[in-house]
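compute the structure for the input listed below.
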Amino acid sequence: MPSNNKEVQSPTENSLIECEEQDGKVKLKKELGLLEGVAIVLGIMFGSGIFISPKGVIQEVDSVGFSLVIWVLCGLLSMIGALCYAELGTAIPKSGGDYAYIHEAFGPLPSFLYLWAANLIFVPTTNSIMGLTFAKYVIQPFFPNCDMPDVGVRLVAAAVICFLSFINGYNVKATLKLQNVFMFCKIGALVSIIMIGVAWMGMGNVSHFENAFANSNTNPGKIAKAFYSGIFTYSGWNYLNFMTEELRNPFVNLPRAIYISLPLVTGIYVLANTAYLSVLTVDEMISTDAIAVTFGNAILGKFAWILPIMVAISAFGGLSVHIMASSRMLYVGARNGHFPSFLSHLNIKKNTPVPSLFFLNGLSLLMLCTSDIHLLIEYCTIVESAFVMLSVAGLLYLRYTQPDLPRPIKVNIFFPIAFVAICLFLIVLPILDTPLALCGGALCTLSGIPFYYFGIHVKQKPKWFQNFMRSLTVFSQKIFASAHEEK
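Purely as a prediction, here's the structure:
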């Protein structure tokens, strides 16, 4: 695979790029400010998770009180991780997020395996989860008293994934404007649920919180699986790091976007779950796959149709921003020679990574082979948690090997150590309860090793392989009107 390496840019070089935004070159543009950065983080985090994961948490811990504790702890864990990523993002101001940090700390093979696992597992899986959530909430009102058709759900999910991939490739500015609108819509939807719950509790309906910790499940493996559902809902706090090169003044705007987003998200998620639990019993939450619909039917009567629309909007916006951010990760990996070079091309008119968007779109559609959202969450989160842990471990390693590396933000050493220890706990403990998901994720990740050695480590490729890759690159350039980024 031909390499198209690009060195990490210094702050001075970033300033030069910002000055050259209008020079007509084929390159990523610095079009993201603080508001757009906050919108991206909130757009990802306020996606589909809060409307599907409460079931996954409470069915593992079996109590109202313990489930709320899990939601608070997941928020704290995300805040610690975000602080660590603020240091990584400003010390290594390069798009690609975890991929760039693992590459800087541990070299090409671990970073390639991250890229491999991301594109085989958690990026397309997350796209399919969000697409399925959108589809189920859109279709649910048409089948109030019977099961939704599984094929119909998958077809709607596939259609929305394809549509948003096209929009992201067509115009970045239009996508960003879409994110700003959906951010306020999604916050409004969650605030509505919270206000309904507060009003319901204000009327004296607090019986569900009596003996809140009764029957709590203290099995460590079950607790870890409950964390997976919560962590999936909070996932997205690191996605702005994928787009550092498109962020104006990243040394200021990256940490500010994190500091604004994380406390807001944690408070809203805890309050939203409190609202759910004030209306629904534990058994009712466990028995539903569309918790907002069940919540609305129980309390809103003829106005219950409002909540499925709100959830669909939330999932739609979250999917859009996830597609945008994850395509940049694949783009940067290909630019470093870790994937075929045509994936590092930009459309010459729109300056968007259209080949990467198309490639991830195809993989996301393959993940729709199942519509079991909770199975997909479990499979996805185990692998993603392992690589997030590796990224933060890279922070510790770089503190040791490169103590003089400029760090505009430097967190207390306690935070990365605590984060790595907690992630290790979450990865190891569920082995007895979910061995197939863990082993499947590990095998898919390790399967990238032979591809790495043949595609990257071996310098002299067979002639047939070189001709094939050259033809594929030319075909991609013609189809997507794309070219290499100009320095």
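
contacts and neighbour counts: CA atoms only from here.
OK.

may I have the secondary structure class of residue 346?
Secondary structure, DSSP: H, G, I helix; E, B strand; the rest coil: residue 346 is strand.

show me the helices in the stretch 151-300 of the chain, by range?
Using DSSP state H, counting those that start in this stretch, the helices of the stretch 151-300 of the chain run over 172-202, 220-234, 250-279, 282-286, 291-299.

okay, the ones you listed, which one's buried deepest?
With neighbours defined by mean count of other CA atoms under 10 Å, none of these is more surrounded on average than helix 220-234, at a mean of 24.

and the angle from it to helix 250-279?
Here helix 220-234 runs at an angle of 120 degrees relative to helix 250-279 (axes from the mean of the first three to the mean of the last three CA atoms, to 10 degrees).

now do helix 220-234: everything it contacts.
45-50, 53-54, 56-61, 70-71, 74-75, 78, 217, 265, 377-378, 381-382, 425-427, 429-433 (CA atoms under 8 Å, 6 or more residues apart in numbering).

re the thing from before, out of the helices of the stretch 151-300 of the chain, which is closest to residue 100?
Nearest to residue 100, of all the helices of the stretch 151-300 of the chain, is helix 250-279, at 15.4 Å by CA to CA.

report all helices and strands that the closest one contacts.
Counting contacts by 3 or more CA pairs under 8 Å, 6 or more residues apart in numbering; DSSP states H and E, helix 250-279 is packed against helix 34-45, helix 64-91, helix 172-202, helix 291-299.

and the buried ones among the contacts of helix 220-234, selectable in PyMOL?
To isolate the buried members of the contacts of helix 220-234 in PyMOL, using 16 or more other CA atoms under 10 Å:
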select buried, resi 45+46+47+48+49+50+53+54+56+57+58+59+60+61+70+71+74+75+78+217+265+377+378+381+382+426+427+429+430
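
following up with a second sequence; could you model it the same way so I can compare the two?
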Amino acid sequence: MESENKSFKPSLGLTDATMIVAGSMIGSGIFIVASDMMRNVGSAGWLILVWIITGFMTIAAAVSYGELSAMFPKAGGQYVYLKEAYNPLIGFLYGWSFFAVIQTGTIAAVGVAFSKFTAYLFPQVSEDIVLFSVGSLHISPAQVLSIVIIVFLTFLNTKGIKNGKLVQTFFTTVKLLSLFGLIIFGLMAIKENVWQANWQNAWNIGHLNADGTVTKYAGLAVLGAIAAAMVGSVFSSVAWENVTFIAGEIKNPKRNVGLSLFLGTLIVTIIYLAVNYVYLAVLPLHDIAYAAKDRVAVAASQQAFGRIGTIIIALMIMISTFGCNNGLILSGARVYHTMAKDRLFFKKAGTLNKNSVPEYGLWIQCIFASLLCLSGKYGDLLDMVSFVVVLFYMLTIIGVFILRKKRPNAERPYKTPLYPVLPAIYVLLAAAFCLLLIFYKQNYVIGGLVIVALGFPLYYIAMKNQKKSKPLMDDK
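Next comes the predicted model:
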């Protein structure tokens, strides 16, 4: 029997929380995005520098969130921070964007990535096979498998936080060990001639063409290219904030949420840099940029392990994406639960089942993510994810400054290190990233802004319904 009066049970320790941070971050991105990044910057030095910039921004944002998580150690995370720093409208715009594109779109993309790499081992689930068609919509075994995985993980998480915790800890541990193996064996397989050639003109930036030539950028187009390259690294580095959504289920959240954010983002940043060094150690720049279907990790693994490399990397990505989706699914529904408590989402999403988890919110998320899998539009949505995510990261970290002024005497068990310098640097870098995309890569921006803007009428509909004492989108 469901109850609106049930509360979340604090059952996750620091290790569990750190595993959620790392496991939610590491999905399919690190295995594929280096190709597009290399096409945009055309050199080894700039590829690594873009990852360093992204890593610095990620860690800076994470430790800044630590202060907010200590101030508001309850379920809902970023939605709560924005609501408290600004107003309910800004919180809702984030929650709406989170549901419409950030979380569900990522779940869909990671699920399909799982299926695509499963097809390496079992061709019967290939995305190129059509199981059946509905009008112009063609459904492949890969799409069906991705939905099965999402449904399975959703069902598992409805049975309680402990099940999700066990899956997350196990798969993240295996994922990290696998990545360490790829790094170690990849560096052991270093090709000196390839390495030296890759670093010969390390700081010459330009667009690397398919024929091997490099087209130089003119003026500020260099900054646009860097921002375009960062779309890939940023997408690979998001979702660390998922741990803040489940703060109500973490032991000693005032300490452990902030510490897990720092440890998780630091670990993943180091791993990401090391993996890219492996790519540069075994593959020429052209082969990184134009790996088949951007699967640069497959190409690197073949060089490091031989023919068995394809199987190894397929298994690694299956493990990685499975664990990543578990973390995304586990944490996402907690945001909808908090929004429902504020009467800004389906009413029943605000209830907990007998296992003290928001089962209704989990299934709503599952249905929407599954529809995105079927639509085939998840790829288009993910082009917008980096812009929308960084936009809300920036607003949230500005919130640290706002709350310092609005609530100077509020309890802050953890404070942002190097305040105000560190969060200010992040805000400047994030603003530059967003502005450069607006000027140079509008296709990454327009759709995202449209989705955010749709939240305005929905919010005012919610306010109108609240005046009538009815929650938004009441399911009755």
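
which residues in structure 1 form strands?
Along structure 1, the stretches classed as strands by DSSP state E are 345-347, 482-484.

tabulate these (TSV), appending mean neighbour count and distance to residue 403 of structure 1.
Output for the strands of structure 1, formatted as TSV (neighbours: other CA atoms under 10 Å; distance: least, CA to CA, whole Å):
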stretch	mean neighbour count	distance to residue 403 of structure 1
strand 345-347	25	35
strand 482-484	22	34
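
now render the ones you listed as a markdown table, adding distance to residue 35 of structure 1.
Shown next, in a markdown table, are the strands of structure 1 (distance: least, CA to CA, whole Å):
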| stretch | distance to residue 35 of structure 1 |
| --- | --- |
| strand 345-347 | 25 |
| strand 482-484 | 29 |
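
ok, which of these comes nearest residue 185 of structure 1?
strand 345-347 (30.8 Å).

skipping its backbone neighbours, what lies nearest the counterpart of residue 191 of structure 1 in structure 2 in space?
Using TM-score structural alignment, the partner of residue 191 of structure 1 in structure 2 is residue 180. Among residues not flanking residue 180 of structure 2 along the chain, residue 271 sits closest, at 7.7 Å (CA to CA, 6 or more residues apart in numbering).

residues touching the equivalent of the one you found over in structure 1, list them.
Taking TM-score structural alignment, the alignment pairs residue 271 of structure 2 with residue 268 from structure 1. The neighbourhood of residue 268 of structure 1, defined by CA under 8 Å, 6+ apart, consists of 190-191, 194.

quick one, what contacts the alignment partner in structure 1 of residue 362 of structure 2?
Alignment note (TM-score structural alignment): residue 362 of structure 2 maps to residue 357 of structure 1. By CA under 8 Å, 6+ apart, the contact set of residue 357 of structure 1 is 165, 168-169, 323-324, 327.

which of the residues you listed ranks first by neighbour count?
Within the contacts of residue 357 of structure 1, neighbour counts (other CA atoms under 10 Å) peak at residue 327, which reaches 29 neighbours.

now the equivalent of it over in structure 2: how far from residue 181 of structure 2?
Superposed on structure 2 with TM-score structural alignment, residue 327 of structure 1 falls opposite residue 333. Per CA to CA, to the nearest Å, residue 333 of structure 2 is found 33 Å from residue 181 of structure 2.

over to residue 387 of structure 2?
Distance, residue 387 of structure 2 to residue 181 of structure 2, using CA to CA: 32 Å.

ok, how many other residues are close to residue 295 of structure 2?
The number of residues packed around residue 295 of structure 2, counting by other CA under 10 Å, is 22.

what do you get for residue 334 of structure 1?
By other CA under 10 Å, the residues close to residue 334 of structure 1 number 25.

can you check residue 203 of structure 1 too?
Neighbourhood size, residue 203 of structure 1 [other CA under 10 Å]: 9.

and if you look at the one 10 residues further on?
For residue 213 of structure 1, the tally of surrounding residues (other CA under 10 Å) stands at 15.

do residue 86 of structure 2 as well
The burial count assigned to residue 86 of structure 2 is 17, neighbours taken as other CA under 10 Å.

that one contacts residue 400, doesn't it?
No. Using CA atoms under 8 Å as the test, residue 86 of structure 2 is too far from residue 400 to be in contact (10.6 Å).

which ones are touching the residue most central in space within structure 1?
Closest residue to the average C-alpha location of structure 1: residue 236 at 4.3 Å, with CA atoms, centre = their mean. Contact partners of residue 236 of structure 1, counting by CA under 8 Å, 6+ apart, are 41-42, 44-45.

now distance to residue 134 of structure 1 too, for these, in a markdown table please.
Formatted as a markdown table, these follow (distance: CA to CA, whole Å):
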| residue | distance to residue 134 of structure 1 |
| --- | --- |
| 41 | 19 |
| 42 | 17 |
| 44 | 14 |
| 45 | 15 |
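
in structure 2, which of these still touch?
Retained contacts for these in structure 2, judged by both residues aligned by TM-score structural alignment, their matches' CA atoms under 8 Å, are 41, 44-45.
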